[in-house]
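Visitor: please work out how this folds:
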Amino acid sequence: MTIIKVGVIGCGSIAGHRHLPEYAANQNVEIVAVCDIVEERAKEKAEKYDAKFYTKYEDLLANEEIDAVSVCTPNYLHAPVSIAALNAGKHVLCEKPMATSDAETKAMIEAAEKNGKKLMIAHNQRFVPSHEKAREFIESGKLGKVYSFRTAFGHGGPEGWSVDGADSWFFKKEKAFIGAMGDLGVHKTDLLRYILNEEIVEVAAFVDTLAKENSTVDDNAVCILKTESGIVGTLAASWSYVSKEDNSTVIYGENGILRLEEDPDYSLVIQHKNGEVEKFDLGKIQSNEDGGQNTSHVIDQFIHSLVDDTDVPINGYEGMKSLNVILAALESSETGKITKVK
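Guide: Next up, the predicted model:
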């Protein structure tokens, strides 16, 4: 059996709820090292998973037994840490958003290609069963021409999720770069690209800080997106949905409507043009509210690619294209103009 020796850089909530437990549950993985600038946090995770701990990621990357790393740091460190890891000969699974600029994404891709290592971006929404089935339904032609869509991702904010609560780096522009759009919106740009199987080419957006005091990043955004074939729809990302998380998507087509993660009992509802309704219970979508109980499938997909030496399902180019939609939205909001996506 092939064993992939893994290190996790950053021991905050996403590492604690997703990466570390999902690595531990994978029979092809041995967690050998963890790193965090907060020593007690690194120590606690090291003891829990019987691993070495570091407080400097450079020291972890110098550990030659490590095959791959997860980069679970604040957003501004995604690119430099990932590039350093790739240059150190490690495969990399990087949390989203991939980076803070188009130039950084290209540098990450270049480092992966130069070193012959795999780079995967942790966009988990592609692996949600209702999303996979919706893509298949559209690809089959049964929905006919797609006219429009609306998608939303909102919750009460990272203070209820981050290990640092209201003092989290999520609210600091110098570390986060972007707020709800980077935390939630980029999930949805990646999802729309995946489900519709085409690129988003133009964006008009309002991106603002409305709900969070002492925050220097956005917490609410509404965007109008246009795809290459002319499909037009909306995307909302918010940290101000105070009562219940919304992670729903609706696709409007020639022959019916697909409702994803909208009904509390059925993860996919297909409303056909002729009045028939199909309901599918495909399991709950991964959520901050589930306390990490539902797997993200990201770790298993990453490790599968390493064990079998196959392409990762969400490579650097995919991460770059999804981030570029967000960057275009920020530009649109700043200029008050419709912006073309790079």
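
Visitor: contacts, neighbours, all on C-alpha from now
Guide: OK.

Visitor: what's the end-to-end length of stretch 189-205?
Guide: End-to-end distance for stretch 189-205: 13 Å, by C-alpha to C-alpha, to the nearest Å.

Visitor: just the buried residues of it, please?
Guide: Going by neighbour count (16 or more other C-alpha atoms under 10 Å), the buried part of stretch 189-205 is 189-196, 199-205.

Visitor: what does whichever strand or helix holds residue 147 rub up against?
Guide: In this assignment (DSSP states H and E), residue 147 forms part of strand 146-154. Counting contacts by C-alpha atoms under 8 Å, 6 or more residues apart in numbering, the residues outside strand 146-154 that touch it are 184-185, 188, 231-241, 245-254.

Visitor: now restrict those residues to buried residues only.
Guide: Of these, these count as buried by 16+ other C-alpha under 10 Å: 184-185, 188, 231-241, 245-253.

Visitor: elements contacting the helix or strand harbouring residue 93?
Guide: Residue 93 belongs to strand 91-94 when assigned by DSSP H and E. Identification of packing neighbours for strand 91-94 by 3 or more C-alpha pairs under 8 Å, 6 or more residues apart in numbering; DSSP states H and E yields strand 68-71, helix 78-87, strand 119-121.

Visitor: next helix or strand past the helix or strand where residue 302 lies?
Guide: Element membership for residue 302, per DSSP H and E: helix 298-308. Downstream of helix 298-308, the first helix or strand assigned by DSSP H and E is helix 316-335.

Visitor: buried stuff in that next one?
Guide: 316-333.

Visitor: end-to-end on stretch 22-30?
Guide: Stretch 22-30 has an end-to-end distance of 11 Å (C-alpha to C-alpha).

Visitor: in it, what's buried?
Guide: By neighbour count on 16+ other C-alpha under 10 Å, the buried set for stretch 22-30 is 22-23, 28-30.

Visitor: let's see this one next to it:
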Amino acid sequence: MEVTAVRPIKTGIIGCGWFGEAHARVYREIPGVELKSVADLNIDRAKRLASMYGTSFYKTAEDMLRNEELDLVSIAVTPQYLAKTAIEVAEHDVNILLEKPLATKMSDWKNLFSKIKKRDLIFVPGFIELFNPAYRLMKEIVDSGELGDLFTLSSKRIGRFPKRSLKWEVGVTLDLGLHELYAQTYLVGEKPVPISCFISQMLNNENEDISILILRYGSTVGIIESNWLTPIGVRSVRVTASDGSIWLNYMSQEVGIDKGEESRIKRPRWREPLLVELEYAVKHVRSGTKPEINEDFANIIMNTLFEALGIAKRIP
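Guide: Prediction:
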């Protein structure tokens, strides 16, 4: 019986910082994927990453896209250039995995969203926590109805202000709060409506470093707290419901269920969320099918975030 060889999915990476390096490492772990090329305006950084994985390298995205035949490109550049770079890729009819926050201005996101729709591309937003095995377990339990009707979702994502070699034109809402918004929205399956938003600038930065969002998902209330001030990292969410509650620790990949006198902790088999995410993108590029986590879902998240920031009240 003759076995037909599977054509490798040819991938590229734009942005060779620490997260671009992570994408390169993970692509090499996925069977049937060939990492072909990398690009970065810092040509030395691109050259170094290319030498690690035996790929070609370029200074600009345009040069890479013009010279390489690629099926999927990961974009992990500085936030203010994410949307612009993704539009360049879309204009070459190449499928996209775009790291968060996707865009730093609503106008940039709208332009990108329009381009993706016009080109009919496969687009996967870099909503990495949706691919965390513990988050997926929590969603399975919530979807099963075991906990009854959902009342509240309370998310906390905090940590010390990140040291970065390049300036990021983004506040903590788009940097950290975004993770919890897409996680809450996907968990509940309802379109979020922002009720209020409170922000503060404690470190005298150009953008907010404390953010508290209050949202409504149908009859469920969501609260999202994020900051760059606390000297410990916390990434967690707790859901309360009519028949119990459930909590998730993203970092330890643990899920806790509390029902009456019963409490139990579940730990799914550990997997790297980035690996699961890239496998998901590759699967849909290979099959040519539209993913559930796509530009339409991303559009809900981006519209909600920018609407919330538009009504934000500053805390002195």
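
Visitor: picking up where we left off before, what about the contacts of strand 146-154 of structure 1, which are in helices?
Guide: Within the contacts of strand 146-154 of structure 1, residues falling in helices by DSSP state H are residue 188.

Visitor: trace stretch 125-141 of structure 1 over to structure 2 and give me the residue numbers.
Guide: Taken onto structure 2 by TM-score structural alignment, stretch 125-141 of structure 1 occupies residues 129-145 there.

Visitor: what comes up buried for the matching stretch?
Guide: 129-139, 142.

Visitor: repeat that for stretch 82-100 of structure 2.
Guide: Going by 16+ other C-alpha under 10 Å, stretch 82-100 of structure 2 has these buried residues: 82-90, 93-100.

Visitor: and stretch 104-123 of structure 2, by the same measure?
Guide: Judged by neighbour count using 16+ other C-alpha under 10 Å, the buried positions of stretch 104-123 of structure 2 are 104, 108-110, 112-113, 115-116, 121-123.

Visitor: going by distance to residue 43 of structure 2, which of the residues you listed wins?
Guide: Checking the buried residues of stretch 104-123 of structure 2 against residue 43 of structure 2 by C-alpha to C-alpha gives residue 104 as the nearest, at 24.8 Å.

Visitor: residue in structure 1 matching the closest one?
Guide: The alignment partner of residue 104 of structure 2 in structure 1, by TM-score structural alignment, is residue 100.

Visitor: what about its match, which SS state?
Guide: coil (DSSP: H, G, I helix; E, B strand; the rest coil).

Visitor: that one and residue 328 of structure 1, how far apart?
Guide: For residue 100 of structure 1 relative to residue 328 of structure 1 (C-alpha to C-alpha), the value is 12 Å.

Visitor: before we move on, back to that, okay if I get the helices and strands packed on strand 91-94 of structure 1 as JSON lines plus distance to residue 300 of structure 1?
Guide: Below are these laid out as JSON lines (distance: least, C-alpha to C-alpha, whole Å):
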{"stretch": "strand 68-71", "distance to residue 300 of structure 1": "13"}
{"stretch": "helix 78-87", "distance to residue 300 of structure 1": "19"}
{"stretch": "strand 119-121", "distance to residue 300 of structure 1": "12"}
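
Visitor: out of the ones you listed, which is closest to residue 175 of structure 1?
Guide: Closest approach to residue 175 of structure 1 among these (C-alpha to C-alpha): helix 78-87, 10.3 Å.

Visitor: residues contacting the residue most central in space within structure 2?
Guide: By C-alpha atoms, centre = their mean, structure 2 has its centre lying nearest to residue 127, at 2.1 Å. For residue 127 of structure 2, the contacting residues are 99-100, 179, 182, by C-alpha under 8 Å, 6+ apart.

Visitor: could you do residue 244 of structure 2 as well?
Guide: 147-148, 257-260.

Visitor: quick revisit: what separation do you get for the match of residue 104 of structure 2 and residue 81 of structure 1?
Guide: Counting by C-alpha to C-alpha, the gap from residue 100 of structure 1 to residue 81 of structure 1 is 13 Å.

Visitor: buried stuff in the strand or helix carrying residue 24 of structure 2?
Guide: Using DSSP H and E, residue 24 of structure 2 falls within helix 18-27. By 16+ other C-alpha under 10 Å, the buried positions in helix 18-27 of structure 2 come out as 20-21, 23-27.

Visitor: from the contact counts, what lies against it?
Guide: Looks like helix 18-27 of structure 2 contacts strand 9-14, strand 33-39, strand 72-75, helix 273-287 (3+ C-alpha pairs under 8 Å, 6+ apart).

Visitor: to residue 209 of structure 2, which of those lies closest?
Guide: Comparing the helices and strands packed on helix 18-27 of structure 2 by C-alpha to C-alpha, strand 72-75 comes nearest, at 24.9 Å.

Visitor: Provide the aligned range in structure 1 for the closest one.
Guide: Counting by TM-score structural alignment, strand 72-75 of structure 2 lines up with residues 68-71 of structure 1.

Visitor: mean deviation, the matching stretch versus structure 2?
Guide: Stretch 68-71 of structure 1 differs from its equivalent in structure 2 by a mean of 1.2 Å after superposition (mean C-alpha distance after the TM-score superposition for structure 1).

Visitor: list of residues touching that stretch?
Guide: Contacts of stretch 68-71 of structure 1 (C-alpha under 8 Å, 6+ apart): 4-10, 19, 78, 81-82, 85, 90-95.

Visitor: again with stretch 99-119 of structure 2
Guide: By C-alpha under 8 Å, 6+ apart, stretch 99-119 of structure 2 touches 74-76, 79-84, 86-87, 90-91, 93, 123, 125-127, 169-170, 174-175, 178, 295, 299, 302-303, 306.

Visitor: 6 Å - rerun?
Guide: If you take C-alpha atoms under 6 Å, 6 or more residues apart in numbering as the criterion, stretch 99-119 of structure 2 is touched by 76, 80, 82-83, 87, 126, 174.
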